[in-house]
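Mind folding the following:
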Amino acid sequence: MSDQSSAMQGKILVIDDDPIITETIEILFDSDVTVLSTDNGRDGIALAAEEKPDLILLDVKMPDMDGYETCSELRLNPDIADIPIIFLTIKNESTDEATGLELGAIDYIAKPIVPQIIKARVKNHLTQKRQRDELENLSTIDALTGIANRRRLDEYLDTEWRRATRNKYSLSILMIDIDYFKSYNDNYGHQKGDDCLRAVAEAVSLAPRRPSDLVARYGGEEFCIVLPDTELASATEIAERVRQNVAGLEQENSGSPEYGIVTVSVGVATATPSSDDFNFDTLLELADKQLYQAKESGRNQISS
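Have a look, this model is predicted:
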């Protein structure tokens, strides 16, 4: 596949009440880009929230809800607020363009659309978004283990805590610590210690099974799993899978007097967010206290 074709891959949403515009754009991009469409702002907002497109082409002049109002509504939803928006309009006054840009649009294309121009601009914006996403991904991945880092964990916890508050469901957290890891490093060296961290990260990542579950490196030899919409009983089952997966590696650890292999202890905490005086930091603290209890109970244990 050429660089040009890969740069064109992506998903765009067209919100325009003119079916000719939508049909023209669909033909223009053919199979290079997935084109979604709707003829009104309200459905466009719902479709954007459901499909998470890479780019939105938004007509300014539409009945009921115009493009400016639609843009404002899109920016109010934190899950889709960052999706780039290009306005399509027959208007050409600088004040109209300024209004769109002030609302957060990244570009402005006048109608009637010129196929070569709209294709070039969409291609450029999709390429830029892909590059931004790649940079963002690099900044949220732990370099050693390849799983999410602490920054990504904090961002995800904040998002999922707010979502759980809105939807009134439970949020569970697992805090995981490698038992006797300092002794492991002392006995086998830091290179082997890094290899151990990578192996444990992979084993831990196999325990949760939903795309919405996040596995992250919390720091040092500690890991964390965020489980949205998960009750304590289910979270405890996942914690047991974590423990079994790591023990199943059967990786020697002479510094572990009880087991002789690498093991983990897991603390589990669950909450249903309901007030401002209890936040995800408090939930992390509860999980950490349970982790301490698991350590005190003999390690290679779960406490919930």
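
going forward, measure contacts and count neighbours with C-alpha atoms only.
Fine.

From the rest of the structure, what touches the longest helix belonging to the chain?
Scanning the chain for the longest helix, with DSSP state H as the assignment, gives helix 115-139. Outside helix 115-139, the residues that touch it by C-alpha atoms under 8 Å, 6 or more residues apart in numbering are 7-10, 28-29, 54-55, 109.

Which members of the residues you listed occur in helices, if any?
Per DSSP H, those map to helices at 7-8, 28-29.

So which of the residues you listed wins on neighbours?
In terms of neighbour count, M8 stands highest of the ones in helices among the contacts of helix 115-139 at 22 neighbours, by other C-alpha atoms under 10 Å.

Could you also give me the structure for this second sequence? I'd like to compare it with the first:
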Amino acid sequence: MPKKILVIDDAPYVQQFTNALTEKGYLIFAISPGTDLYQVIHQEQPDLVIIDAFYNHSSILLKLNHLIEHNIPFLLFSDDEHIEELIKPHQLGALSFLVKPITDKQIKLAVETTLYWHTARLQLERRADNLNITIENNRKISVALGILMQRYQLDNAKAFSLLRKAARDEQCRILDVALKITENFESSLANFPSASSIANNEQEQATELLLELKYLLTS
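Predicted coordinates for the structure are as follows:
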């Protein structure tokens, strides 16, 4: 599916580089700077926005903030070679900045680079989020393992085996069992069966441990 690029400028010179991008396979649509950007973004959901940086400075800042809030990459262009010093486009979130006149090669490269780095950033953010979730989930499971190890004098491997068996019996994730154990342990501690009643036989011990764990999960 072709990438959709919104160009916020309807000046005649824009037609030159939009034609170059169309030939490259991008789906291009242009609007005038006075058009309701918020409605267009909602309707069209562009993958990239190209905007003239020097059109109505205060209005541009509002537009850029809206794009940033919706995680839409954008590149800026201007006919003033000193505009970069004025508005600091990279600090505003722009991944590329071009000065007119813009050649076909320049606009193609700028678009490809902007889309590439935006995709790379999203992937990195997702990996970081997944890593944080994994670390937090492992921490929660470790807390539950610690409860089982301390309560029943088990080593880590046996405690995890017990946790895994309970998850299979309850037909849920190990994390769900761990969260339930942690949530209910303190409130159930006063009425919890004594660990001293556990049998010496390993099979009987495993059975009684599961019964006590089931009590903990359902209390």
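
just to revisit the earlier point, please identify which of the contacts of helix 115-139 of structure 1 is nearest to I45 of structure 1.
L55 (12.8 Å; C-alpha to C-alpha).

quick one: secondary structure of the residue lying farthest from the centre of structure 1?
In structure 1, counting by C-alpha atoms, centre = their mean, P257 sits farthest out from the average C-alpha position, at 39.6 Å. Using DSSP: H, G, I helix; E, B strand; the rest coil, the secondary structure recorded for P257 of structure 1 is coil.

which residue in structure 2 lines up with it?
In structure 2, the residue matched to P257 of structure 1 (TM-score structural alignment) is L211.

And the helices in structure 2?
Secondary structure of structure 2 (DSSP H): helices located at 14-23, 37-44, 57-69, 83-87, 104-152, 156-170, 174-188, 202-218.

Pick the most deeply packed of those helices.
Mean neighbour count (mean count of other C-alpha atoms under 10 Å) peaks for helix 174-188 among these, with a mean of 18.

contact partners of it?
Residues contacting helix 174-188 of structure 2 (C-alpha under 8 Å, 6+ apart): 137, 140-141, 143-145, 147, 163-164, 166-167, 216-217, 219.

and if we set it to 6 Å?
Around helix 174-188 of structure 2, the neighbours that count as contacts under C-alpha atoms under 6 Å, 6 or more residues apart in numbering are 141, 144, 164, 167, 217.

now that helix against helix 202-218, angle please.
Angle, helix 174-188 of structure 2 to helix 202-218, by axes from the mean of the first three to the mean of the last three C-alpha atoms, to 10 degrees: 80 degrees.

so can I have TSV of the ones in helices among the contacts of helix 115-139 of structure 1 showing distance to A216 of structure 1?
Converted to TSV, those look like this (distance: C-alpha to C-alpha, whole Å):
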residue	distance to A216 of structure 1
A7	30
M8	31
L28	41
F29	38
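
Which of these sits closest to V266 of structure 1?
A7 (43.0 Å).

And that closest one, how far from A294 of structure 1?
49 Å (C-alpha to C-alpha, to the nearest Å).

what's the answer for T236 of structure 1, then?
13 Å.

Please apply the same query to K182 of structure 1.
18 Å.

Please apply the same query to L284 of structure 1.
Separation of L284 of structure 1 from A294 of structure 1 (C-alpha to C-alpha): 15 Å.

before we move on, the earlier item: can you give me the distance of the residue farthest from the centre of structure 1 to L291 of structure 1?
From P257 of structure 1 to L291 of structure 1 the distance is 19 Å (C-alpha to C-alpha).

Please apply the same query to P228 of structure 1.
From P228 of structure 1 over to L291 of structure 1 (counting by C-alpha to C-alpha), the distance is 20 Å.
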